[in-house]
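what shape does this take:
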Amino acid sequence: MAEQKEIVITEVCPRDGFQSLPIIPTGVKVEIINAILACGFKQLEVTSFVHPKAVPQLSDADEVLMKINRPENVILRALIPNLRGLERAIYAQVDKVKVMLSATDSHSINNANSKTFDAMREFAPLVKRAKETNMHIGGSISVAFGCPYEGIVPMERLIEICKRYEQLGITEISLADTTGMANPVSVKRVISNVRDKFPDFRFSLHLHNTRGMAFANAVAGFDEGIRDFDSSIGGFGGCPYAPNASGNISTEDLVHGFEEMGINTNLNIDKIIEVAKDLQKRFPEYSDSFILKAGKISDLHLAPPGQVKLGE
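Here you go, the predicted model:
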């Protein structure tokens, strides 16, 4: 059987990107999200139903979901921190929710004011409530490839977290390189181990480009069987609870790189670049994208005028 040369990219700029930017008016958010939806994404992380005081940039989550276009073939996803957030997500009729979890206690205390496994105990009522509505619920593991406070996360720790997710009935897990500490070798090591232990799980990668290694890490993940990736148009994003956590890998860089390798993304790269350029104009100091700087490989240029050939 031929290898699957296709991936699914979930656009997360409306959540991960917007939460790291100055507060954007709701109408502008709706305009940007509708432009993103026109690029062909099949899944979009629209927002996070966190307390407005914690992340004021996303305080209008309910209104945004009420006003954006909602194509029938697009899955709208949101992060939820607790039961209150889940109820808001249910009311807003999102298609999928994802719970937030840190791999280490140090990051978890900063992110959720709770140690990792204590935080997981709070997920049981969320799973129960989600099942009552037939809403799909997935999980995440932040700082899975390295914590800025504790360093490399032991494999045993990641395995135990996955076991506890399995006990909860959550088998779709996002592995996040929250502060860009991963490298291709560590990505392969983590993914090969967790996929070996949990073959029925669907793992995805959420990569930050803090140290310029995100695309190499994405390719390493693809080599290990990952077919689901998160990215953010323009490279916007960053964890507010992690020091020096620059943005996600830009969607245009990820799409362009994989398409050049012959791996289909089913996305319109030119429309994505248009949206990225618009965001760059609005927030130039937050943009981080190689394609916005250099253009696509296929963007050829006229040779400099007045060149004299060698030997003439």
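
C-alpha from now on. contacts and neighbour counts both.
OK.

if I pick the residue nearest to the spatial centre of the chain, what's in contact with it?
Residue closest to the mean C-alpha point of the chain, counted by CA atoms, centre = their mean, is Asp230 at 3.3 Å. Residues in contact with Asp230 (CA atoms under 8 Å, 6 or more residues apart in numbering) are Ile9, Thr10, Glu11, Val12, Ser204, Leu205, His206, Leu207.

just among these, which is most surrounded?
For the contacts of Asp230, the largest neighbour count, defined by other CA atoms under 10 Å, is 29 neighbours, found at Leu207.

mind listing the strands for this protein?
Assigned by DSSP state E, the strands in the chain fall at 8-11, 43-48, 75-80, 96-99, 136-141, 172-177, 202-207, 228-231.

for those, give me CSV that also has distance to Ile90.
As requested, the strands of the chain are exported to CSV (distance: least, CA to CA, whole Å):
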stretch, distance to Ile90
strand 8-11, 20
strand 43-48, 13
strand 75-80, 10
strand 96-99, 9
strand 136-141, 11
strand 172-177, 19
strand 202-207, 23
strand 228-231, 23
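
which among those strands is found nearest to Gly151?
Closest of the strands of the chain to Gly151 is strand 172-177, at 12.2 Å (criterion: CA to CA).

which helices and strands does the closest one pack with?
On a contact count with 3 or more CA pairs under 8 Å, 6 or more residues apart in numbering; DSSP states H and E, strand 172-177 meets strand 136-141, strand 202-207.

and this one, please, so the two structures can be compared:
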Amino acid sequence: MKLPERITVCEVGLRDGMQIEKTVLTAEQKLELIHALEDAGVRVIEVGSFMSPKAVPQMANTDEVFRRLEQRPGVEYRALVGNVKGVQRAVDCGCRKVKLNISASRGHCLANLNKLPTDQMKSFLPSVELAHAHGVAVSGSIACPFGSPWDESIPLEDVKEIIGAYLAAGVTEISISDAPGMAMPRQVYYMMTELQACYPQCRFILHFHNTRGMGMSNIMAGMEAGITWFDGSLAGTGGCPFVPGAAGNVSTEDIVHMCDAQGIETGIDLDRLIQAGRRTEGFIGHPGDSYILRAGKNKDILLDIPAGQGDNPTLR
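Presented below is the predicted three-dimensional model:
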């Protein structure tokens, strides 16, 4: 297998993980989780979003969180925005990186933003210009590139058209986001191999939801294709409120555990990350969807059986 020596794991639990939860975390709780992530070694944290509080009330205090956050050197703190108004909110509260979002699915784009993808692309340039005028970095995201509940398949040319619009606006970091959890490994490998060949100037980030249990397999396919940046969510929380049946993101704990077991460096302390995941579950009041939080690490279950005491016929 052609696996990388090191990957970067971007934590999206505070935004994508919390945006569908009934429990709205306070600014204090969010700051506590951010500090726990920093202490664990996470170096890219998606703090929240600057979307309409009426549409996503769980993100209404993102401005307050940024104002109170003491941003550590070497850690990237970003937030999702939908338009120029969101960029201005980011500027006003001290957010230094924003992520634009668009869906490659017409149906999803209408459900989420009440706009067609072609209309949404027109907002890229003014949003980027405002951000850059205030020293705010910009990345982009493409949702539903592998399919959606509204479209059985998404033409790769539609994805490329969006990438072209991002590049025209000066955005070269792009997240490929499987919000409905429909991607399959062969599809991921093919698309990411193709996109990297066509756009070598871009950094691609993969973002998978585990709706149908394919999240970790898709991450492995992404690694095989040469991708080294992946999103994860504490405790496997999350889901898009505009996608029917959407489940949580791939658990950050699961990603780091898998990498640790295969000798792939992440720079993240798994034990501290697990503590942060359990804290997340305590805040939301129910278990998340993290295999590691349920079953523990591989090392946790290795038994020290004295010689001569392990003869169990049921295990033969």
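
sorry, back to before: matching the residue nearest to the centre of structure 1 against structure 2, which residue comes up?
Matched to structure 2 by TM-score structural alignment, Asp230 of structure 1 sits across from Asp231.

against Val250 of structure 2, how distant is its match?
Taking CA to CA, to the nearest Å as the measure, Asp231 of structure 2 falls 8 Å from Val250 of structure 2.

before we move on, what about Asp260 of structure 2?
The value you get for Asp260 of structure 2 to Val250 of structure 2, if CA to CA is used, is 16 Å.

quick one: which of these two has more around it?
Neighbour comparison, Asp260 of structure 2 and Val250: the larger count goes to Val250, with 32 against 16 (by other CA under 10 Å).

how close does the closest residue to Asn61 of structure 2 other than its chain neighbours get to Ile34 of structure 2?
Nearest residue to Asn61 of structure 2 in three dimensions, chain neighbours excluded: Ala27, at 6.4 Å (CA to CA, 6 or more residues apart in numbering). With distances taken as CA to CA, Ala27 of structure 2 is found 10 Å from Ile34 of structure 2.

neighbour count for those two, which is higher?
Each of Ala27 of structure 2 and Ile34 has its neighbours counted (other CA under 10 Å); Ile34 has more, 24 against 19.

contacts only, for that one.
Going by CA under 8 Å, 6+ apart, Ile34 of structure 2 touches Ile45, Val47.

re the thing from before, redo the helices and strands packed on strand 172-177 of structure 1 as a markdown table? Include distance to Ala119 of structure 1.
Converted to a markdown table, these look like this (distance: least, CA to CA, whole Å):
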| stretch | distance to Ala119 of structure 1 |
| --- | --- |
| strand 136-141 | 12 |
| strand 202-207 | 21 |
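
to Tyr241 of structure 1, which of these lies closest?
Closest among those, using CA to CA: strand 136-141, at 14.2 Å.

how much space separates the nearest residue to Glu5 of structure 2 once chain neighbours are set aside from Trp229 of structure 2?
Leaving out its chain neighbours, the residue that sits closest to Glu5 of structure 2 by CA to CA, 6+ apart is Ile264, at 5.0 Å. As judged by CA to CA, Ile264 of structure 2 and Trp229 of structure 2 stand 12 Å apart.

check Phe204 of structure 2 too.
The gap separating Phe204 of structure 2 from Trp229 of structure 2 is 7 Å, by CA to CA.

who has more neighbours out of these two?
Legend: neighbour count by other CA under 10 Å for Phe204 of structure 2 and Trp229, higher for Phe204 (23 against 19).

residues touching that one, list them.
Contacts for Phe204 of structure 2 were tallied using CA under 8 Å, 6+ apart; they are Glu173, Ile174, Ser175, Ile176, Gln196, Ile227, Trp229.

how close does the last one sit to Ile7 of structure 2?
Right, the one you point to is Trp229 of structure 2. According to CA to CA, Trp229 of structure 2 stands 6 Å off from Ile7 of structure 2.

same deal with the fifth one?
Counting by CA to CA, the separation of Gln196 of structure 2 from Ile7 of structure 2 is 16 Å.

residue boundaries of the helices in the stretch 101-250 of structure 2?
According to DSSP state H, counting those that start in this stretch, the stretch 101-250 of structure 2 carries its helices in the segments 106-113, 117-121, 124-133, 156-168, 185-198, 215-224.

which of those helices sits closest to Thr280 of structure 2?
Thr280 of structure 2 lies closest, by CA to CA, to one member of the helices of the stretch 101-250 of structure 2: helix 215-224, at 20.4 Å.
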